[in-house]
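**Q** Return atomic coordinates for the entry below.
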Amino acid sequence: MRSAVTGTAVILAVGALVTAAMTTATASASPPAGPAKADPPRPVLVDCTWHKNVRPADFILACGDGNSRLIGLHWSQWGPHGATATGVNMVNDCDPYCAAGRFHAYPVTVRLDGPKPWKKDPSVEHYTRMSLTYTGARPDAFKAVMIYPLWD
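**A** A predicted model of the protein is given here:
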């Protein structure tokens, strides 16, 4: 009986060694894993107070007086080549003057592009241009597509 136990132990030991050898051979035959490829950094949208934003829900266009702002932004794309959203441009009619004016809602498609290093932090890219395409009515004296340079 002792030889049967010894034989079983030897068979199990040999099996374990063979399995270990095969695992090592398979692992060494695989190409070495390289460093994980990081996603490229996404550009940001810099707001009036110099904060970096990604996919903001709202954005003030007229920093001095707040008479034009984007609200309800829904972003369908945000990447290294541009960003696209739909939302509403709230514009003050300034009638008879801005403090007494009323805000009106105009549906728009927003497009951001022209990412470049941000002067405040060159390790961060920021979008440098915004295009608003009015999909319906638009404010008096506005074109169907308005292009705005964004601050640096």
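**Q** From here on, just use CA atoms for contacts and neighbour counts.
**A** Noted.
**Q** Tell me if I am right that Thr26 is in a strand.
**A** No: note on Thr26: no strand contains this position according to DSSP: H, G, I helix; E, B strand; the rest coil, which reports helix.
**Q** Determine the next helix or strand in the C-terminal direction from the host helix or strand of Met90.
**A** Secondary structure assigned from DSSP states H and E places Met90 in strand 82-92. Along the chain past strand 82-92, the next helix or strand (assigned with DSSP H and E) turns out to be strand 103-113.
**Q** Beyond that following strand, next helix or strand please.
**A** Counting by DSSP H and E, the next helix or strand C-terminal to strand 103-113 is strand 116-117.
**Q** same for that following strand, what does it pack against?
**A** strand 125-126 (3 or more C-alpha pairs under 8 Å, 6 or more residues apart in numbering; DSSP states H and E).
**Q** The structure of the following sequence is requested for comparison with the preceding one:
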Amino acid sequence: MRGSLTGTAITLAAGALLTTAMTTASASPAATTPKAAPPRPVLVDCQWQRDIRPADFILACGDGNSRLAGLHWKHWGSQGAKAVGVNWVNDCKPYCAAGTFRPYPVTVRLDRPQPWQKDPNVQHFTRMSLTYAGARPDGFQRVVTYPLWN
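**A** Here you go, the predicted model:
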């Protein structure tokens, strides 16, 4: 009988401890987990590869006569991105195959994120603006805006 009482006492004590623990846990405020930040939009290149903060980017996919290089990203957020770098442009003189690539310092801005056609769960920037700091290629405005492919 003594063993039976000891077993009952242990069971009751364990039950009381469990009840106390559950009551304390349910009385305390629920732990909140921080919400995950929305995924940042990507920049899609000529080969349909997506990237965030690329160091280089080809603007003229067909012939490669205009590209961005040495990009240093100051900001990359859900609504836009900003970098400084160099736009290397072929002057195509006397013709493109014999032309010279010339460097032009630029500020690059990306905006208008939208779902990417290839993967609608991914946001990608759909517009790029280049602002030339000084000299610029012949025929270019100080600010040039390009729609980006989908």
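**Q** Assuming the best superposition, what's their TM-score?
**A** With the length set by TM-score structural alignment, normalised by the length of the second structure, the two chains reach a TM-score of 0.83; 133 aligned residues with a C-alpha RMSD of 1.9 Å.
**Q** Relative to the second structure, what is the average displacement of the strand holding Met90 of the first structure?
**A** Between strand 82-92 of the first structure and its aligned stretch in the second structure, the superposed structures give an average distance of 0.2 Å (mean C-alpha distance after the TM-score superposition for the first structure).
**Q** and for that strand, what span of the second structure is it aligned with?
**A** Aligned using TM-score structural alignment, strand 82-92 of the first structure spans residues 80-90 in the second structure.
**Q** ditto for stretch 38-52 of the first structure
**A** Taking TM-score structural alignment as the measure, the second structure aligns residues 36-50 with stretch 38-52 of the first structure.
**Q** what comes up buried for the matching stretch?
**A** For stretch 36-50 of the second structure, a neighbour-count test (16 or more other C-alpha atoms under 10 Å) marks 40-45 as buried.
**Q** Any idea how far the match of strand 82-92 of the first structure is from the middle of the chain?
**A** Counting by C-alpha atoms, centre = their mean, to the nearest Å, stretch 80-90 of the second structure is centred 17 Å from the centre of its parent chain.
**Q** do stretch 120-134 of the second structure as well
**A** Stretch 120-134 of the second structure has its average C-alpha position 12 Å from the chain's average C-alpha position, going by C-alpha atoms, centre = their mean.
**Q** now do stretch 114-130 of the second structure
**A** Relative to its parent chain, stretch 114-130 of the second structure has a centroid offset of 11 Å by C-alpha atoms, centre = their mean.
**Q** can you list contacts of it?
**A** Contacts to stretch 114-130 of the second structure, defined as C-alpha atoms under 8 Å, 6 or more residues apart in numbering, come from residues 39-44, 80, 106-113, 143-150.
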